[in-house]
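# sequence-free structure coming up:
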């Protein structure tokens, strides 16, 4: 019997070629902007335009709607490459998936046909509005409500921690439609609907080039056909989305960690101490070896989980693998960026060098898309099922 094992464990060449294109764009055109994006805390419209022009924003969509049709692994490889140089810019691509995957998995053909071509081309941008001031890890505690009025729904409430606030053309809004049975429904809410506004923006530790805000809905009316999925089944819309999009946070974390490792490694080659490069000192060699190893392990777990997402049939253990990838990659990114700062010493602590920004950006990967404590709950439940 002829063995094909090496081919079974390799990434197709066309995907590697696209990854290399994204890497080149990131290194040459995004990296020079990264420090300014962080310093100015301004959304990089120029980077979004660049990603649209290069079909990168089309990665989450099928060819039918003008997307690339290349699947989850290719998408997250691209997130990783952008995150190596600028986590805020990587979030532009991550939110393309987070704000559209609920439609991909659950929406009517009419909603997909209306929005996906404009999303794939980069003309429009989405957002995902689940969290609230009193409902983060526990979405069932949400207070936003939607009441049926003829052929419309009237939505009232406030969301919190919403990425792309003020940028998005529509928001996937989750609201309670049956208080007695605690039923939630997902709605597509266009940003220009009367009564919709952004109450305030957060001032964050990291990912400063991506606005995070609190959408406010005051008697916002949306047509019944704007329901995503089935009325009362909104929680399953949210969970099935997050099951996959947490891989975006994992890919971002892998990218940040690799970017920090590469920078620290190059610095250690050039920095002299005691008459020789500091990469000749065993204490620092061991740090760099652990950083490289942890990031390689995180990447393998990420790619495994992505490949599972791309299978025609959903594997039963998919939630466990996507949670493990997100948990491990984000914890590793935090550890690696702290070590990168230590290797650079005093230079690591100042913003003339990128590793302090990478550390600040890494922290959020342990929190959003489901905190790492929640990921451990998901993994443990799958193990005891």
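That came in fine, so what should we check first? Since we're looking at a predicted model, the values are computed, not measured.
# rest of the way, CA atoms for contacts and neighbours
Noted.
# Show the residue spans covered by the strands in the chain.
Counting by DSSP state E, one finds strands in the chain at the ranges 126-129, 145-149, 152-158, 162-163, 170-178, 183-190, 196-201, 212-223, 227-228, 272-273, 276-277.
# Name the residue most distant from the centre of the protein?
Distance from the C-alpha centroid of the chain peaks at residue 275, with 43.6 Å (C-alpha atoms, centre = their mean).
# wait, what's in contact with the closest residue to residue 154 other than its chain neighbours?
Setting aside the residues directly before and after it, residue 154 is nearest to residue 221 in space (C-alpha to C-alpha, 6 or more residues apart in numbering), at 4.6 Å. Counting by C-alpha atoms under 8 Å, 6 or more residues apart in numbering, residue 221 makes contact with 152-155, 193-194.
# Against that first model, consider the following:
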């Protein structure tokens, strides 16, 4: 469906070469130790890859599709290195979407250069994917706000210079919504970053709970009109979901690559395993699903680049995230099966593909939430036709 331009094909070849030459030697170790790969951050910075999704005025390509290509190629080899890009890009998207010109001028250039790092914190222990159910409070005070509450699973918090924290500016405890994102420096008084979570996947990029105790945020560090930041949060997630889908495509492709390489020299019952019809059918189904997911992700990314917003983007973005990450889980699980008993041994890398794929079905809105979005928009459209 989507023919990449000559420039995008060159980028794809470049990203693939970087992944094979620089990421591959480190991928297993990063997963095994769970230590933050500062060397990979420095590599991405030196290659100026934090610029990719930025508008051209900041030195970027202003291309979600090019960003997805990078994430796909890196996830194919090292999920954690691709993750470093993603956790930098989502706050960028929020500031571009809802920030004032002064906020953009202040925060985007250092983020683009890799001289600053950021995180975004929406999830809370009681609400999970229910963004409108956020209860972290932002109380109006002279000159700004006081934030109080608890956040969960804030990825990259301990490595960031500031965090975009979602909090509710509402005087009614029972009211839903009324959100804004607030720019909170990680050294702010009253902010505590909790211990690193022990994760099944994405182990090299830390996630933490946050504890906010009367944290002061000046008014100029609020994103968007007061109490009307829900749209900014949702549009940011809509625009970033193709990137999550690209992570799924890359994981699936990497798992298939490893499965084929593993069995091509194996024999069973007196013949090469790869010659069994059942095995070839299994590989064919894996490859077909990956190609379908890739096309859906590329289409969603192309719509972001074309300026599509609102319900049209929300549905397609949700489909790309849902389908690609479900494909990643299915392909990774089948790849483990191809490995046989070796697939459940930590001596082989295929297990990390399955663990990382499972994580993708949950983050950035669970796949059940994506189905809710798609189904609701379908029903709403049908009702409007009456």
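Noted; the coordinates are in hand. A quick note: this is a predicted structure, and the numbers were derived from the prediction, not measured.
# Superposed, how do the two chains score by TM?
For this chain pair, the superposition-based TM-score is 0.95 by TM-score structural alignment, normalised by the length of structure 1; 377 aligned residues with a C-alpha RMSD of 1.4 Å.
# so what corresponds to the residue farthest from the centre of structure 1 in structure 2?
Counting by TM-score structural alignment, residue 275 of structure 1 corresponds to residue 270 in structure 2.
# if I look at that match, how far off is residue 276 of structure 2?
Separation of residue 270 of structure 2 from residue 276 of structure 2 (C-alpha to C-alpha, to the nearest Å) stands at 11 Å.
# Same question for residue 169 of structure 2.
62 Å.
# Kindly report the same for residue 9 of structure 2.
34 Å.
# Show me which of the two is the more surrounded one.
Using other C-alpha atoms under 10 Å as the criterion, residue 9 of structure 2 and residue 276 rank with residue 9 on top: 14 against 11.
# Leaving out sequence neighbours, find the closest residue to residue 152 of structure 1.
With C-alpha to C-alpha, 6+ apart as the criterion, residue 152 of structure 1 has its nearest non-adjacent residue at 4.3 Å, and that residue is residue 223.
# contacting residues for the aligned residue in structure 2 for the one you found?
In structure 2, residue 223 of structure 1 lines up with residue 218, judged by TM-score structural alignment. Neighbour list for residue 218 of structure 2: 143-145 [criterion: C-alpha under 8 Å, 6+ apart].
# Got a quick PyMOL command for the buried subset of those?
Applying 16 or more other C-alpha atoms under 10 Å to the contacts of residue 218 of structure 2 leaves a buried subset, and the PyMOL line that selects it is:
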select buried, resi 144+145
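# Superpose on structure 1 and give me the mean offset of the longest helix along structure 2.
Longest helix in structure 2 by number of residues (criterion: DSSP state H): helix 230-263. Aligned to structure 1 and superposed, helix 230-263 of structure 2 gives a mean residue distance of 0.9 Å (mean C-alpha distance after the TM-score superposition for structure 1).
# Now which residue in structure 1 aligns to residue 133 of structure 2?
Residue 133 of structure 2 maps onto residue 141 in structure 1, with residues paired by TM-score structural alignment.
# correct me, but its match touches residue 131?
No. Between residue 141 of structure 1 and residue 131 there is no contact, the gap being 9.7 Å when judged by C-alpha atoms under 8 Å.
# So if I had to pick from the two, which one is more boxed in?
residue 131 (21 against 14).
# quick one: what's aligned to the more buried one in structure 2?
That one, residue 131 of structure 1, aligns with residue 123 by TM-score structural alignment.
# what's the closest non-adjacent residue to its match?
What sits nearest to residue 123 of structure 2 in space, not counting adjacent residues and going by C-alpha to C-alpha, 6+ apart, is residue 152, at 5.6 Å.
# neighbours around the residue mapped onto that neighbour from structure 1, how many?
Aligned counterpart of residue 152 of structure 2 in structure 1: residue 160 (TM-score structural alignment). A count of neighbours around residue 160 of structure 1, defined by other C-alpha under 10 Å, yields 24.
# just to revisit the earlier point, how about the contacts made by the residue farthest from the centre of structure 1?
Per C-alpha under 8 Å, 6+ apart, neighbours of residue 275 of structure 1: none.
# Give me the distance between it and residue 327 of structure 1.
Taking C-alpha to C-alpha, one finds residue 275 of structure 1 at 41 Å from residue 327 of structure 1.
# need the contact list for residue 135 of structure 2.
Going by C-alpha under 8 Å, 6+ apart, residue 135 of structure 2 touches 149, 167-168.
# Try it again at 10 Å.
If you count contacts by C-alpha atoms under 10 Å, 6 or more residues apart in numbering, residue 135 of structure 2 has them with 124, 126-127, 148-151, 166-170, 173-177, 179.
# what's the spacing between it and residue 151 of structure 2?
In this structure, residue 135 of structure 2 and residue 151 of structure 2 are 10 Å apart, going by C-alpha to C-alpha.
# Find the residues that touch each one of those two.
Jointly contacting residue 135 of structure 2 and residue 151 under the rule C-alpha under 10 Å, 6+ apart are 124, 126-127, 166-167.
# residue ranges of the helices in structure 1, please?
All helices of structure 1, identified by DSSP H, fall at 5-8, 13-25, 31-40, 45-53, 71-83, 87-98, 101-106, 109-120, 234-270, 282-309, 318-344, 355-364, 372-384.
# Please identify which of those is closest to residue 60 of structure 1.
Nearest of the helices of structure 1 to residue 60 of structure 1, taken as C-alpha to C-alpha: helix 87-98 at 5.6 Å.
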